[in-house]
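Participant: when you get a sec, could you give me coordinates for this:
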Amino acid sequence: MTTVAEPVAQAADRDHRSHPAAPSAPPRRRPLGLILVPLVALLLMSIAAGVSLGSVSIPIGDVWAIVAHRIAPGSFEPWWTQAREAIVIESRLPRSLMAAAVGASLAVAGGVAQSVTRNPLADPYLLGVSSGAGFGVVVLTVLGIGAGVWGVFTLPMAAFLGALLPLAGVILVARRAHDTTAIVLVGAAMTMVFGALNTFVLLVLGDDHQLGTVMRWLAGGFGDAGWTMLWAPLGILAVAGTVVLLCSRHLDLLLTGDDGATAMGVNVPRFRILMLLLVSLLTAGAVAVSGTIGFIGLLIPHLAGYLTGRTSARLLPTAAVLGAVALVLADLAARSVSDGAELPVGVVTGVIGGPVFLLMLWRRYGKASV
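Facilitator: This next block holds a predicted model:
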């Protein structure tokens, strides 16, 4: 008698063999805890380094003491200055936490997009979701609605509504074509369309100040990070990530193909729409606070798959932590390039992520050609 696990395992094996980017899977399956615990420790150390280093260096021991004192007053007798406490609590800590939340969101969104489309090159940017989210934010910025306190609420909503526009086109064409390749092709077209719309809105409707503001935002970064902006990506990640994990078995069944998943009881069209909506929501929450940051959603799921295999219940949590670590370190690198200057984080992820992804492609195709 054939079990549910057998076709999933066979499909996962086929997916891995045909995967153009992922390295070879580990020979044996490691317990998930042995993977996540070191990664979470690395994440905590990365956040501590991100808070510690900067134009004013603060010892990591002082960082932990300041945070502990703020959480539990009286746990330490303060020996640090009020200025250093303000730097840690009001500036660097929310910035590092926001980078972690955005990195985790983009990595999970990329992993889900690749599973739903069965395409290793799919990510929120290639599907057009990011460009649509950016369009929503650009329109709101040009209209002057996203400024001030209300921007904490209006920007994520505008980003999500903007992300739905290209997603609607992707879904309509994909349902008609009954082909996951159509999702990626239409998404690529939507990316160009909404990129052009962003330029049009800025040049025709925006002024020079808005143009400079939006261009810096589109390059990606966390210069405006604060506690009030942090709750949107964190809340979206918690809700959407939980739903995705609960649906991980159905994501694995999609590896068998639409017919195989349908035979296992999955309503494939509805499930695919639900997952793409969650991808849009995760991307919108990230783009609204950070701008467009490339390669996290594309590259991190492949690295997570190398550590865990392609099973969604193992891959997605690992990808979330890896994405958080990667973007915290990228933000730290962006702040550390030179004194008094800060690179856009999207530049750092592009400079590092591009060659790494090319190396993974070269290794994969090199092994396949032997």
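Participant: contacts, neighbours, all on C-alpha from now
Facilitator: OK.
Participant: what helix or strand does residue 142 sit in?
Facilitator: helix 129-143 (DSSP states H and E).
Participant: list the contacts of that helix.
Facilitator: For helix 129-143, the external contacting residues (CA atoms under 8 Å, 6 or more residues apart in numbering) are 124-125, 146-147, 155, 158-167, 187, 190-191, 194-195, 197-198, 201-202, 205-206, 210, 214, 218, 280, 283-284, 287-288, 291-292.
Participant: next, the residue nearest the centre of the chain: secondary structure please.
Facilitator: When CA atoms, centre = their mean is applied to the chain, the residue found nearest the centroid is residue 106 (0.9 Å). Assigned with DSSP: H, G, I helix; E, B strand; the rest coil, residue 106 falls in the helix class.
Participant: could you also give me the structure for this second sequence? I'd like to compare it with the first:
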Amino acid sequence: MIVNGTRLRLVNRAGTGRIGRPPVRGPAVAAVVGCLLVGALIVSVCTAVTLGPADITVADVAASILSRAGFADPGLTMIEEGIIWDLRMPRVLAAALVGAGLALCGAVMQATTRNPLADPYLLGLSSGASVGAVVVLLIGVQTLLPVAAFIGAMVALLATLGLAQLAGGLTPARTILAGVAVSSLGGALTSLLIFWHAQGDSYRDILSWLMGSLSGVGWSQVAMAAVVLVVVGAPIAASARLLDAFAFGDAAAQALGVRVSTVRWLMLAATAVLTGVLVSMSGAIGFIGLVLPHAARLVVGTGYRTLLPVSALGGAVLLIWADTAARTAFDPRELPVGIVTAVIGAPIFALLLAGRRENR
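Facilitator: So this is what the prediction gives:
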């Protein structure tokens, strides 16, 4: 590739393990995969709402949705309507939004840091949010938990980027190392707070949040997550070409006219905002942002124009079913959804790594 009279050797560093231009599947393949995932998402939402102690069918859910749109009365009792719309539907939609957002953030971070192991918690965001959440849970002001978790995530981001800048510049390697340092410090502070102050109900609340949980999510949180996902996700999707340029390294991206440092700062800030909002309502949920982008690459290639929406849709479907398993597998006890995503994500990621080795 020749840019400004200079011949560039394009080396794919997006984590595919291959040399040359990142493979991009045809638009027909991407369209089919997208349609299948949209259908799977709709089916997953309608089915997940029916699962639980109450005897509610998919037909009941569909009829209730149609009645809210102004069609015929579904014939459900007030209790059944309450179970659908006050308990299960907001939780299922929250799982879809959180899963989509975390997968989107993972794809962006893997591009901007050129690290195939990057996920939304790489820069210490999770540990920062955990410190903020633990503080308000210990104080007993749970209404401030989303705000505290978000502030903690933002402080962690600034600390990570500031430390990387002081170390010599915002390069991928320095950013990752700074994120590890900030994450370790945040984990230590969280453990110290729990050791000295947590007891009784506060200890159980803290443990539930740290392991990830969507219980108690309401419509206001769903609306907040949806707005932030649209506001942050739309500019990221529009920047797909910039993310493609990062796959070839900073020098090649800069030769193509990309302001590497500025774009990287903006992208990391956007993912931090989105992660902070999502983590504030779901707690620490791992592996979604790590696994889904890799799985999407196997299906639609590494072009970010298709990779981003496919990763988001896949993350939404995966977290819906992970959360459904978490709340139904050991009923009446509820398993933290973070445990379920780890149980699912670790073997999948191992298979993806094995597949990459075979394709080399």
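Participant: any idea what the TM-score comes out to?
Facilitator: TM-score for the superposed pair, counting by TM-score structural alignment, normalised by the length of the second structure: 0.91. Supporting figures: 353 aligned residues with a CA RMSD of 2.4 Å.
Participant: what is the corresponding segment of the second structure for the helix holding residue 142 of the first structure?
Facilitator: Across the second structure, the stretch matching helix 129-143 of the first structure (TM-score structural alignment) is residues 125-139.
Participant: can you check stretch 97-114 of the first structure too?
Facilitator: Aligning stretch 97-114 of the first structure against the second structure (TM-score structural alignment) gives residues 93-110.
Participant: the matching stretch against the first structure, how far on average?
Facilitator: The superposed stretch 93-110 of the second structure is, by mean CA distance after the TM-score superposition for the first structure, a mean 0.4 Å from where its aligned residues fall in the first structure.
Participant: list the buried ones in that stretch?
Facilitator: The neighbour-count check on stretch 93-110 of the second structure (16 or more other CA atoms under 10 Å) flags 93-110 as buried.
Participant: quick revisit: next one: the residue nearest to the centre of the first structure from residue 62 of the first structure, what distance?
Facilitator: In this structure, residue 106 of the first structure and residue 62 of the first structure are 31 Å apart, going by CA to CA, to the nearest Å.
Participant: same question for residue 80 of the first structure.
Facilitator: Relative to residue 62 of the first structure, residue 80 of the first structure is positioned 7 Å away (CA to CA).
Participant: before we move on, back to that, for the match of helix 129-143 of the first structure, give me the average deviation versus the first structure.
Facilitator: Stretch 125-139 of the second structure sits 1.9 Å off on average (mean CA distance after the TM-score superposition for the first structure).
Participant: just to revisit the earlier point, select only the buried ones of the contacts of helix 129-143 of the first structure in PyMOL?
Facilitator: Here is the PyMOL command that selects the buried residues among the contacts of helix 129-143 of the first structure (16+ other CA under 10 Å):
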select buried, resi 124+125+146+155+158+159+160+161+162+163+164+165+166+167+187+190+191+194+195+197+198+202+206+210+214+218+280+283+284+287+288+291+292
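Participant: quick one: which of the contacts of helix 129-143 of the first structure sit in helices?
Facilitator: Of the contacts of helix 129-143 of the first structure, the ones assigned to helices by DSSP state H are 155, 158-167, 187, 190-191, 194-195, 197-198, 201-202, 205, 210, 214, 218, 280, 283-284, 287-288.
Participant: okay, how far is it across stretch 67-75 of the second structure, tip to tip?
Facilitator: From its first residue to its last, stretch 67-75 of the second structure covers 10 Å (CA to CA).
Participant: good, we can wrap up now.
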